[in-house]
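Student: no sequence for this one, just the structure:
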């Protein structure tokens, strides 16, 4: 087997060119407005960073999404972290994570201080409008990505097959299986001559640093397994690190793992856990920020703001270590013709997975009446043909649902 192509040692024109302040405010805006869960977040990211800011092209974005779907951890947060890393290096990666994560984390910590009376917001018309906006944003992402990544019959067929498999097996296994099967089909059946070359991107991290990050991930996982028993501070940190390291399938899966970690030992009561679960669905940003709510409720030595922020970092850390460690090897691999064929199939599968998620859970949880459909359809039209920014569509959908639904 030939060795992987090395990253250039001379100054690279593809090296990060942005700054952390720019990255922070771009993601902070999304952290305030990106409702709808991980799949909707990917739609918001595409609208902001592929279409509006042009930090990355559609093919590279889909490659990145496919990589993060394979890795354990919060896929949308990993994509955002990688986008920040490629744009402005390590300061940009940290800025992207903080900007996207802090808004919902801070709200949930406040809720843990006794603001559970805000739970009525989860059932308000305005929040329902935010769900309708998420339908419009994901539909627009599917439409745009399908035109770019499924331009011929073979890839369109792979996208449809991936959607059917994801609907038939609604779990992380179905998603990863669909991407793997489509990648294998693309390797066998697609022609390299018909595919555009993969656009080179600097991953923002070198190979030596990547190896260190992967070793740190593995060592911390082994340490967390050794410290998992008991009720001490190390055991609490270990439980949250393990939840972030071993979860496939996104935020909803980590909620179940966290319940098993904190309710049986009596760290958090089941009623408080369920109340926080409802609140976590009503705030924007990643569902992994539910860890901040739990950390604020934890017994000493954690609890309060310290517990919320420490356990927030603990649950996100493994996924971020993994994606940063994988990126330089991924960037080298995806330049190969055989990998490009496989990735063309995998990217078609990503479109299919977004299509399946557009139906379930987004459509099934948001579209209940003709008026719901009308609001979502107008939102889609404003995005696709009116060229309106997602933030404006989100605000208009919330107001429309609040007034009319």
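Tutor: Noted; the coordinates are in hand. Only a predicted model underlies this, so the values are computations on that prediction, with no experimental measurement involved. Numbering: from 1, shown residues only.

Student: CA only for contacts and neighbour counts going forward, please
Tutor: Will do.

Student: Work out for me the element the closest residue to residue 258 other than its chain neighbours sits within.
Tutor: Leaving aside its sequence neighbours, residue 258 sits nearest to residue 243 (C-alpha to C-alpha, 6 or more residues apart in numbering; 6.5 Å). Assigned by DSSP states H and E, residue 243 belongs to helix 233-246.

Student: roughly how far out does that helix sit from the chain middle?
Tutor: Counting by C-alpha atoms, centre = their mean, to the nearest Å, helix 233-246 is centred 20 Å from the centre of its parent chain.

Student: Mind listing what's buried along it?
Tutor: If you call a residue buried by 16 or more other C-alpha atoms under 10 Å, then helix 233-246 has these buried ones: 235, 236, 237, 238, 239, 240, 241, 242, 243, 244, 245.

Student: just to revisit the earlier point, tell me if I'm right that the residue nearest to residue 258 and residue 314 touch.
Tutor: No - applying C-alpha atoms under 8 Å as the test, residue 243 and residue 314 come out as separate, 9.2 Å apart.

Student: What segments of the stretch 301-405 of the chain are helices?
Tutor: All helices of the stretch 301-405 of the chain, identified by DSSP state H, counting those that start in this stretch, fall at 304-333, 337-357, 364-366, 370-384, 390-404.

Student: Mind putting these into a markdown table with mean neighbour count and distance to residue 76?
Tutor: Formatted as a markdown table, these follow (neighbours: other C-alpha atoms under 10 Å; distance: least, C-alpha to C-alpha, whole Å):
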| stretch | mean neighbour count | distance to residue 76 |
| --- | --- | --- |
| helix 304-333 | 22 | 11 |
| helix 337-357 | 27 | 13 |
| helix 364-366 | 16 | 20 |
| helix 370-384 | 19 | 21 |
| helix 390-404 | 19 | 17 |
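
Student: another structure for you, compare them:
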């Protein structure tokens, strides 16, 4: 056997070893990463950067910056990006599977539990709804401090929140995000952009363009197919794909988008929807895995698979499609200015969701307000893990039901 043959035989083995390595580490993270997207980035840094040095500090920071810019689940996109850089495109898929599968399994089992028993009025379900209020309130506080630090951005957020509550259509939030981006582009067009090093990317621009073409092609074609075919599976895929495509700011913001896609159509009740959102706080991994629960409630195991693939697919297509161009985009004042406006709009959309459907559904008595206040303090001031707050909310909900 000559040297070239030995090298060719060694390459598949090395690739398989890298993929297995990515799968093992990402699965470990999927089993232990509690606390939401910000905490996930800390776990990633510890495992991928500090312990294994798969990327340097600056490259990791740049990757995080890109994923914060894109719509979709930022922490999942960071994990996908690290998997791609470590083991190619298939490495990104493996990294996503490891990080999301544990919570997907847990949430599908929870969906079957709800379907098997008539527990819609159970006290612990009410407790999960109150947990969701506290979690979203915490997210608004943190995001508001970071993304709306001045009166102009606060104004954008409040206007977006008001319009979102008064004009509830399938496309209102998308139009508001676009409008906020244009306003940010104009108001912050002269902002200073810090100089940054180039991020090494193992993806060709041809692959990137193909990925972006698929992303926008599906975004246009799916609603048309939904109208022409009148097929429930196409409709389900379209709802979750569009929700995954227009979520800026992390998993919490997907709540109002999914609620308006699924509850009015009768696929899931508002009570079951909020119970699933509360349960998602108790499992590790990305908040977008709530799609597995919602899909299972709507159409069983097949629905869970379709919904999960659909809501995460935009994240794959966008991270692959933008990585090769990121070095140029992140130096643009226009891109950065638009992002400032979009981020302010995200805070507004989340504020609207805190009121409706969360507050109006869960906080209906003085005892509910007392419990949500306690849970909020536990999260924000005591800084307890979300799973502890979930347990406290369940116990509190049961006690309220006994009063």
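Tutor: Yep, that arrived. Here the structure is a predicted model, which means the values were calculated and not measured.

Student: hmm, back to that, name the residues of the helix or strand following the helix holding residue 243 of the first structure that are buried.
Tutor: Next in sequence after helix 233-246 of the first structure, counting helices and strands by DSSP H and E, comes helix 251-262. Residues of helix 251-262 of the first structure classed as buried: 251, 252, 253, 254, 255, 257, 258, 259, 261, 262 (neighbour count, 16+ other C-alpha under 10 Å).

Student: Grab the longest helix from the second structure for me.
Tutor: Taking DSSP state H as the criterion, the second structure has its longest helix at helix 74-116.

Student: elements contacting the next helix or strand after that one?
Tutor: Next in sequence after helix 74-116 of the second structure, counting helices and strands by DSSP H and E, comes helix 123-147. Using 3 or more C-alpha pairs under 8 Å, 6 or more residues apart in numbering; DSSP states H and E, the elements in contact with helix 123-147 of the second structure are helix 270-280, helix 333-353, helix 360-362, helix 366-380, helix 386-402.

Student: ends of stretch 379-392 of the second structure, how far apart?
Tutor: Start and end residues of stretch 379-392 of the second structure are separated by 11 Å (C-alpha to C-alpha, to the nearest Å).

Student: Pull up the aligned stretch in the first structure for it.
Tutor: Aligned using TM-score structural alignment, stretch 379-392 of the second structure spans residues 383-396 in the first structure.

Student: what distance separates the matching stretch from the centre of its chain?
Tutor: Remark: stretch 383-396 of the first structure is offset 21 Å from the chain centroid, using C-alpha atoms, centre = their mean.

Student: and what of stretch 212-219 of the second structure?
Tutor: Distance of stretch 212-219 of the second structure from its chain centroid, counting by C-alpha atoms, centre = their mean, is 19 Å.

Student: go on, stretch 180-189 of the first structure?
Tutor: Relative to its parent chain, stretch 180-189 of the first structure has a centroid offset of 24 Å by C-alpha atoms, centre = their mean.

Student: against the second structure, where does it fall?
Tutor: The aligned range for stretch 180-189 of the first structure is 178-187, by TM-score structural alignment.

Student: Average separation of that stretch from the aligned part of the first structure, please.
Tutor: Superposed on the first structure, stretch 178-187 of the second structure shows a mean distance of 1.3 Å to its aligned residues (mean C-alpha distance after the TM-score superposition for the first structure).

Student: got a list of contacts for that stretch?
Tutor: Identification of contacts with stretch 178-187 of the second structure by C-alpha atoms under 8 Å, 6 or more residues apart in numbering yields 156, 334, 335, 336, 337, 338, 339, 340, 341, 342, 344, 345.

Student: Give the buried residues for it.
Tutor: 178, 179, 180, 181, 182, 183, 184, 185, 187.

Student: Spit out the contact partners of residue 91 of the first structure.
Tutor: Residues in contact with residue 91 of the first structure (C-alpha under 8 Å, 6+ apart) are 19, 20, 85.

Student: Take those residues and, keeping just the buried ones, write it as a ChimeraX select command.
Tutor: Here is the ChimeraX selection string for the buried members of the contacts of residue 91 of the first structure, based on 16+ other C-alpha under 10 Å:
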select :20,85
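
Student: and which of the contacts of residue 91 of the first structure is nearest residue 43 of the first structure?
Tutor: residue 85 (19.4 Å; C-alpha to C-alpha).

Student: Show me what the closest one lines up with in the second structure.
Tutor: Using TM-score structural alignment, the partner of residue 85 of the first structure in the second structure is residue 80.

Student: my read: its match touches residue 98, true?
Tutor: No - using C-alpha under 8 Å as the test, residue 80 of the second structure is too far from residue 98 to be in contact (10.3 Å).

Student: separation between residue 22 of the second structure and residue 29 of the second structure?
Tutor: 11 Å.

Student: wait, I meant residue 384 of the second structure
Tutor: With C-alpha to C-alpha as the criterion, residue 384 of the second structure and residue 29 of the second structure are 19 Å apart.

Student: Looking at those two, which one has more neighbours?
Tutor: Between residue 384 of the second structure and residue 29, residue 29 has the larger neighbour count (other C-alpha atoms under 10 Å), namely 23 against 14.

Student: who's in contact with the more buried one?
Tutor: 43, 44, 98, 99, 285.

Student: sec struct for it, please.
Tutor: Secondary structure for residue 29 of the second structure, judged by DSSP: H, G, I helix; E, B strand; the rest coil, is helix.

Student: just how off-centre is the longest helix of the second structure within its chain?
Tutor: Worked out by C-alpha atoms, centre = their mean, helix 74-116 of the second structure lies 11 Å from the chain centre.

Student: before we move on, what about stretch 135-150 of the second structure?
Tutor: Per C-alpha atoms, centre = their mean, the centroid offset for stretch 135-150 of the second structure relative to its chain is 16 Å.

Student: in the first structure, what residues pair with that stretch?
Tutor: Mapped onto the first structure using TM-score structural alignment, stretch 135-150 of the second structure covers residues 137-152.

Student: what comes into contact with the matching stretch?
Tutor: Contacts with stretch 137-152 of the first structure, where a contact means C-alpha under 8 Å, 6+ apart, come from 39-40, 42-44, 46-47, 58-59, 155-156, 159, 344, 347-348, 351, 354-355, 358, 379-380, 383-384, 390.

Student: likewise stretch 336-344 of the second structure?
Tutor: 69, 144, 147-148, 153-154, 156-157, 177-178, 180-189, 191, 193, 248-249, 330.

Student: Where does that stretch end up in the first structure?
Tutor: Under the criterion TM-score structural alignment, stretch 336-344 of the second structure matches residues 340-348.

Student: Can you add distance to residue 34 of the second structure and give the helices and strands packed on helix 123-147 of the second structure back as TSV?
Tutor: As requested, these are arranged in TSV below (distance: least, C-alpha to C-alpha, whole Å):
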stretch	distance to residue 34 of the second structure
helix 270-280	10
helix 333-353	21
helix 360-362	24
helix 366-380	13
helix 386-402	7
